[in-house]
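>>> pasting the sequence and the predicted model now:
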Amino acid sequence: MRMLVVEDEKRLSDYLVKGLTEHGHVVDVAPDGIEGKRLAVYGEYDAVLLDVMLPGVDGFGVLKALRAAGEPQKSTPVLMLTARDKLDDRVRGLEEGADDYLVKPFAFTELLARVNAITRRSSSNQNGAQATTLTLADLEVDLVARRATRAKQRLDLTAKEFALLVLLLRRRGQILSRTTIAEQVWDMHFDSETNIVEVAVRRLRTKLDDPFDHKLLHTERGMGYVLEDRGS
């Protein structure tokens, strides 16, 4: 799944990004309320982790803008994070449209459980209106179960390989540069001296394409990689 973390404490945001990506999610980060509001309203996420106390625009302001946006953004599940364990704050957040509330400090396992819960509820409440399954030709990816199959055969992917596949599938038909992939999947600035992206793509291709005659993952020399169905 694709997550947005809106958090101005860098150590905490780094911690959340590391944990979420290790569990197969693609994560974007906003360090303040202004950027968080822009990404939440104009992006498309499966869940938003939103701090209350933010510079620029506070979490309540971001939440209000998100709930006033059009679909599918307005229905995005939101987990609010705060260091203030005040009943009024929790009530306000829930009344303004937050799906759940978590007080700092917290264990990552609890945060992950709450994220999974709100995304499941959202999927159930919308009766499939918000896609939890991505498909391309005979490839099917279940975002909730974090399971990928091709021609009904299960693909044994690592967390990073799954995150890479989801990124490519969400942007099917678009050529993604190595820089974009490194930033989205590893949350790192691309270093031309490393071949981490090439290795990951090669391993994914071994599982995704090599056992099948019909290829979906293509290399565009000098530009990057694209996932698309080019026919037989």
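Right, received. Where do you want to start? Note that the structure is predicted; figures quoted are calculated from it, not measured.
>>> drop to CA atoms for contacts and neighbour counts, all remaining ones
Noted.
>>> compute the number of surrounding residues for the residue lying closest to residue 67 once chain neighbours are set aside.
Closest residue to residue 67 apart from its sequence neighbours, by C-alpha to C-alpha, 6 or more residues apart in numbering: residue 74 at 4.4 Å. Here the number of neighbours of residue 74 (other C-alpha atoms under 10 Å) works out to 18.
>>> likewise residue 87?
By the criterion of other C-alpha under 10 Å, residue 87 has 9 neighbours.
>>> next secondary structure element downstream of the top helix by length along the chain?
Longest helix in the chain, counting residues (DSSP state H): helix 108-125. On the C-terminal side of helix 108-125, the closest following helix or strand by DSSP states H and E is strand 133-136.
>>> strands of this structure, residue ranges please.
Taking DSSP state E to define them, one finds strands in the chain at 2-6, 26-30, 47-51, 78-82, 100-103, 133-136, 139-142, 147-150, 153-154, 217-220, 224-227.
>>> ok, which of the ones you listed comes nearest residue 180?
When the strands of the chain are compared by C-alpha to C-alpha, strand 224-227 sits nearest residue 180, at 9.2 Å.
>>> in the closest one, what counts as buried?
Buried residues in strand 224-227, counted by 16 or more other C-alpha atoms under 10 Å: 224-227.
>>> please apply the same query to stretch 105-112.
Buried residues in stretch 105-112 (16+ other C-alpha under 10 Å): residue 111.
>>> what angle separates the longest helix of the chain from strand 78-82?
Between the axis of helix 108-125 and that of strand 78-82 there is an angle of 150 degrees, by axes from the mean of the first three to the mean of the last three C-alpha atoms, to 10 degrees.
>>> then this one, side by side with the first:
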Amino acid sequence: MTGTAGYRNGRVRVLIVDDEPALTDVLSVAVEEAGWRAYPASDGQSALKVARGCAPHAVVLDGMLPDLDGLQVLRRLRSENPRLPVLMLTARDALEHRLDGLDAGADDYVTKPFSLEEVVLRLRGLLRRAGAQHTRADTSVRVLGDLVLTEETREVHRAGTPIQLTAKEFDLLSLMMAHPRQVLSKAQITDHVWSTSFDGGGNLVEVYISSLRRKIDRGRAPMIHTVRGLGYAIRPTEDGR
């Protein structure tokens, strides 16, 4: 399968919310095979947290969750992003339940049991119709594993948790995320982040890299790496996060 064209700075991000781990797993596989990036969540509260962190382009949302009702999650997602495409999953085929979901802002409904091909096709249709709006918004978002940087609002999240950075720390991280896995020398970083070369610039880069590591990698698998004698690189962790 091929992904939706027109999205820049990373793959299309799809939030998948369901309290059945087996179903979440197969949906995630189907989404990844479609060329998109899956962000699973098992309940309403974690779904809202993940959504704030990854800025999804579309959501697959179960109507019945163990904490918040699916419609509550839908309304909250809609309040933060009125144009976010949402595909509801439901084990209930009653007309009133479908109408409730559509009234709350769902764009489409799939009733369990369903085929994965149907889910992907419906998602592709929703993404296609929403493509014009998302293409513009996505140009300011950089995603690497579970690390998300939004240029427009100058916000950074890792695994849904906000990270407070200074202006220069943000600029440094933005530069590194614009060149994932690429080794950047101290001179390159100095030229781009401080727009000049000066004595002591190498030490300044070391200080800021150290500060970024404390904020980005503390208590997590490291993403910022030193390549001895060459410079620094940012890479997703081995599990993709």
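Structure received. Nothing here was measured: the structure is a model prediction, and the numbers come from that model.
>>> kindly provide the TM-score of these chains.
TM-score of the superposed chains, computed with TM-score structural alignment, normalised by the length of structure 1, equals 0.57; 152 aligned residues with a C-alpha RMSD of 3.2 Å.
>>> return the most buried member of the strands of structure 1.
Here the criterion is mean neighbour count by mean count of other C-alpha atoms under 10 Å, and of the strands of structure 1 the winner is strand 47-51, at a mean of 26.
>>> have a look at how far, on average, that strand is from structure 2.
Mean deviation of strand 47-51 of structure 1 relative to structure 2 after superposition (mean C-alpha distance after the TM-score superposition for structure 1): 0.4 Å.
>>> what's in contact with stretch 49-65 of structure 2?
For stretch 49-65 of structure 2, the external contacting residues (C-alpha atoms under 8 Å, 6 or more residues apart in numbering) are 12-19, 39, 41-44, 69-71, 74, 84-90, 123, 126-127, 134, 143, 146-148, 156-162.
>>> and what of stretch 82-102 of structure 2?
Contacts of stretch 82-102 of structure 2 (C-alpha under 8 Å, 6+ apart): 56-64, 71, 74, 77-78, 105-113, 122-123, 126-127, 130, 133.
>>> span of that stretch from start to end?
13 Å (C-alpha to C-alpha, to the nearest Å).
>>> where does it end up in structure 1?
Here stretch 82-102 of structure 2 aligns to structure 1 at residues 74-94, judged by TM-score structural alignment.
>>> all helices of structure 2, in order?
With DSSP H as the criterion, structure 2 has helices spanning 21-33, 44-54, 70-80, 95-104, 116-138, 167-178, 186-193, 201-216.
>>> mean shift of the fourth one relative to structure 1?
Plainly put, helix 95-104 of structure 2 ends up 0.8 Å away from its match in structure 1 on average once the two are laid over each other (mean C-alpha distance after the TM-score superposition for structure 1).
>>> ok, now the first one?
Compared with structure 1 after fitting, helix 21-33 of structure 2 has a mean deviation of 0.8 Å; criterion: mean C-alpha distance after the TM-score superposition for structure 1.
>>> what lies in contact with that helix?
In contact with helix 21-33 of structure 2 (C-alpha under 8 Å, 6+ apart) are residues 1-2, 14, 16-18, 37-42, 116-117, 120.
>>> look up how far residue 140 of structure 2 lies from the residue nearest the centre of structure 2.
Geometric centre of structure 2, nearest residue: residue 54, 2.5 Å, by C-alpha atoms, centre = their mean. Applying C-alpha to C-alpha, the value for residue 54 of structure 2 to residue 140 of structure 2 is 13 Å.
>>> got the angle for the longest helix of structure 1 vs helix 10-22?
Going by the same axes, to 10 degrees, helix 108-125 of structure 1 makes 60 degrees with helix 10-22.
>>> quick one, helix 108-125 of structure 1 and strand 2-6 angle?
120 degrees.
>>> what's the spacing between helix 108-125 of structure 1 and its chain's center?
With C-alpha atoms, centre = their mean, to the nearest Å as the basis, helix 108-125 of structure 1 stands 13 Å off its chain's centre.
>>> got the buried residues for that helix?
111, 114-115, 118-119, 122-123.
>>> so what's residue 76 of structure 2 closest to, chain neighbours aside?
Excluding the flanking residues, the one nearest residue 76 of structure 2 by C-alpha to C-alpha, 6+ apart is residue 48, at 7.9 Å.
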